[in-house]
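> Predicted model and sequence below, questions to follow.
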Amino acid sequence: MFIHVLYILIIVFYSLCVLGYFIDFIQNNQKVNRISFWLLSIVWMLQGMYVVIRTVEYNRLPLMTIFEGMFVYAWILVTFSLVISRLYRMDFLILLVNIVGFVILTISVFAPAREVSPQLAELFIFELLIIHVSLILLSYGTFTLSFACSLLYFIQHQLLKRKKWGQWIKRIGNLSKLERLSYVFTLIGFPFMLLGIILGVVWAWIKFSMIPWYDVKVVSSFLVLLSYGLYLFQWTMRKRRGYGLALFNIAAFLVLLINYFLSSNFSGFHLW
């Protein structure tokens, strides 16, 4: 009963937090901004409590169901938001990231809550698989931050192109900074995903003596890796910058969302 009440509290506090950041976005209200930051901190602590309680209750890390994966994904985004809010003054980035986090957390309510079988639980405890899932979720978190920066770049570019001056332009951030942060977050997330996929392949070979190359989830994961690899190639080798590269990064994130939400439902191997 307590864990259900805790989950409701997380949803309530998170919704108030996102609402506060949105009010600050509209009115440039620093008092509301500070309140939103502390609400976000409370959400992070409640999420941590939820993860600990669920770990103790089921005697395993809460990464084995669709619901748990979404919950941890949202927790990673909240964690990154708190860190960024201390390192940079980028309130709009925080708003966008937490809109994504809140949507993920809300969708998790409707995710299948069935428990996994003891056989699958036994397999999942294997360390390689735990690290595999953790690295993939970390890559999703950093790619979400990269997407948010590119989306802000897109918005800022449109405002400047239409000569719509105002406080929003200053608060969104300058184009070069957004572009650089988008690249940095992608550069961090790419090795997370690469290592995660490699460990997943190794685990599958050890446990089943086969690798499901044609599984929908596996194929779409490689498409995500390829998309972000092309983004990094264009940045580092071809020295591409600007609006077109930001749009490419946004498109890469859409590929990631398809991988995350759709491929699991059609995968014969990734049965959460």
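Yes, it's here.
> CA atoms for contacts and neighbours, from now on please.
Fine.
> Which helix or which strand is home to the residue nearest the centre of the chain?
Nearest residue to the geometric centre of the chain (CA atoms, centre = their mean): residue 141, 3.0 Å. Taking DSSP states H and E as the criterion, residue 141 maps to helix 127-161.
> Output the contacting helices and strands for the following helix or strand past that helix.
Using DSSP H and E, the helix or strand that follows helix 127-161 towards the C-terminus is helix 167-172. Contact partners of helix 167-172 among helices and strands, from 3 or more CA pairs under 8 Å, 6 or more residues apart in numbering; DSSP states H and E: helix 91-108, helix 127-161.
> Residue 2: which of those helices is closest?
Minimum separation from residue 2 across the helices and strands packed on helix 167-172 (CA to CA) falls at helix 91-108, 18.3 Å.
> Count the neighbours of residue 266 for me.
For residue 266, the count of nearby residues is 12 (other CA atoms under 10 Å).
> Same check on residue 160?
Neighbours of residue 160 using other CA under 10 Å come to 11.
> likewise the one 10 residues further on?
For residue 170, the tally of surrounding residues (other CA under 10 Å) stands at 10.
> The structure to be compared is supplied as follows:
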Amino acid sequence: MNWIYPITIVLYSISLIGYFVDFLQHNRKVNIMAFWLLSIVWVLQTVFFVIRAIELDRVPLLTPFEGLFFYAWLVVTLSLAINWFFRVDFLVLFTNVIGFSMMAFSLFTPDGDVPESLSALLASELLIIHISFILLSYAAFTFSFACQIMYAIQHQMLKRKVWGKRLLRFGALSKLDSFSFIAVMIAWPFLLIGLILGFIWAHSQLAYVPFFDSKVISSLIVLGIYAVFIYQRVVKLVRGYNMALLGIAGFLVLLINYFLSGQYSSFHIWY
């Protein structure tokens, strides 16, 4: 199984380069090649996930390495579905920059099993569901972020009157805005339910809920930012460039929550 992971990352990087070349030169053949390479990446990721589950006799979601890997797998799955059903040319590129980054970061995390001292505590179906819901929300927020980045770039191109085929391939601003909003509307409930399940698990296993843990606080901040996003869109009917910037800010806070807040957490000592 050790050979699958590095090959997957190499193919993923080649696919991403192909999409970037297509972004610069509008090369349809390179785009098709990049798509099929990304499809192979998805197959290899799925095989790796299944083999690891069989070897460890559990759902491989409990370690930081497994979390990053599953996050990347979700992003690849989502981007392939987007490419197949919606055909927004650059969306796969922008989405998979995040997905590839997750897999690259996973190379620097230990890929071993859960320590024996924590295995009994972490052996919980509720914890697996909690992590799954959180990562599903992150994948949807990633898709929304990609749409918002594309919206912001296209807005600036239109403002500066940068015309050409590349501008047309970004897709309509209204479509990017709609995709972004739908993704947030899917992601926000997943994040909320994931946090609630985490609180329930903590109370059942530890008899207290760590509301003042840094990762919990930052997760609630992310939830609040996107709640403001939804409120502004649904109630105030606000759309456009400023909403895209708000969504981008929310995702940057999400990344801080995922990577940095755990360093100062007294509760998430393993994840």
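Thanks, I have it. Predicted model, so just to flag it, every value in this text is computed and none were measured.
> give me the stretch of structure 2 that the helix holding residue 141 of structure 1 matches.
Matched against structure 2 by TM-score structural alignment, helix 127-161 of structure 1 falls on residues 125-159.
> How about stretch 99-106 of structure 1?
Counting by TM-score structural alignment, stretch 99-106 of structure 1 corresponds to 97-104 in structure 2.
> Report the buried residues of the matching stretch.
Within stretch 97-104 of structure 2, the residues that qualify as buried are 97-100, 102-104, counting by 16 or more other CA atoms under 10 Å.
> which residue lies farthest from the center of structure 1?
Taking CA atoms, centre = their mean, the residue of structure 1 most remote from its mean C-alpha position is residue 163, at 32.6 Å.
> ok, now how distant is it from residue 22 of structure 1?
24 Å (CA to CA, to the nearest Å).
> again with residue 148 of structure 1
From residue 148 of structure 1 over to residue 22 of structure 1 the distance is 15 Å, taken as CA to CA.
> Same drill for these two, tell me which one is more crowded.
Neighbours per residue, other CA under 10 Å: of residue 148 of structure 1 and residue 22, the larger number sits with residue 148, 26 against 21.
> ok, the more buried one - contacts?
Contact partners of residue 148 of structure 1, counting by CA atoms under 8 Å, 6 or more residues apart in numbering, are 93, 96-97, 182.
> Repeat the analysis, applying 7 Å as the threshold.
Residue 148 of structure 1 makes contact with 93, 96-97, according to CA atoms under 7 Å, 6 or more residues apart in numbering.
> so which of the residues you listed comes closest to residue 11 of structure 1?
Distances from residue 11 of structure 1 to these, taken as CA to CA, are shortest for residue 97 (15.8 Å).
> Does the closest one touch residue 145 like I think?
Yes. Under the criterion of CA atoms under 7 Å, residue 97 of structure 1 makes contact with residue 145 at 6.3 Å.
> Among these two, which residue is more densely surrounded?
The neighbour comparison of residue 97 of structure 1 against residue 145 (other CA under 10 Å) goes to residue 145, with 28 against 23.
> where do the helices sit along the stretch 151-272 of structure 1?
Counting by DSSP state H, counting those that start in this stretch, one finds helices in the stretch 151-272 of structure 1 at the ranges 167-172, 175-208, 216-236, 243-261, 263-266.
> Flag every buried residue along the third one.
Pointing back at helix 216-236 of structure 1 there. 216-225, 227-229, 231-232.
> now the shortest one
Residues of helix 263-266 of structure 1 classed as buried by neighbour count (16+ other CA under 10 Å): 263-264.
> can you check stretch 246-264 of structure 2 too?
246-248, 250-251, 253-254, 256-258, 261-262.
> so where is it in structure 1?
Residue span in structure 1 matched to stretch 246-264 of structure 2, by TM-score structural alignment: 248-266.
> shouldn't the residue nearest to the centre of structure 1 be in contact with residue 77?
Yes. Residue 141 of structure 1 is within contact range of residue 77, at 5.6 Å (criterion: CA under 7 Å).
> Tell me which residue of structure 2 lines up with residue 203 of structure 1.
Aligned counterpart of residue 203 of structure 1 in structure 2: residue 201 (TM-score structural alignment).
> An error on my part: the question was meant for residue 177 of structure 1.
In structure 2, residue 177 of structure 1 lands on residue 175 (TM-score structural alignment).
> Contacts only, for its match.
Taking CA under 7 Å, 6+ apart as the definition, residue 175 of structure 2 has no contacts.
> Same check on residue 269 of structure 2?
Contacts of residue 269 of structure 2 (CA under 7 Å, 6+ apart): none.
> go on, residue 79 of structure 2?
For residue 79 of structure 2, the contacting residues are 92, 95, by CA under 7 Å, 6+ apart.
> To which residue of structure 1 is it aligned?
Aligning on TM-score structural alignment places residue 79 of structure 2 opposite residue 81 in structure 1.
> so where does that match fall, helix or strand?
helix 66-87.
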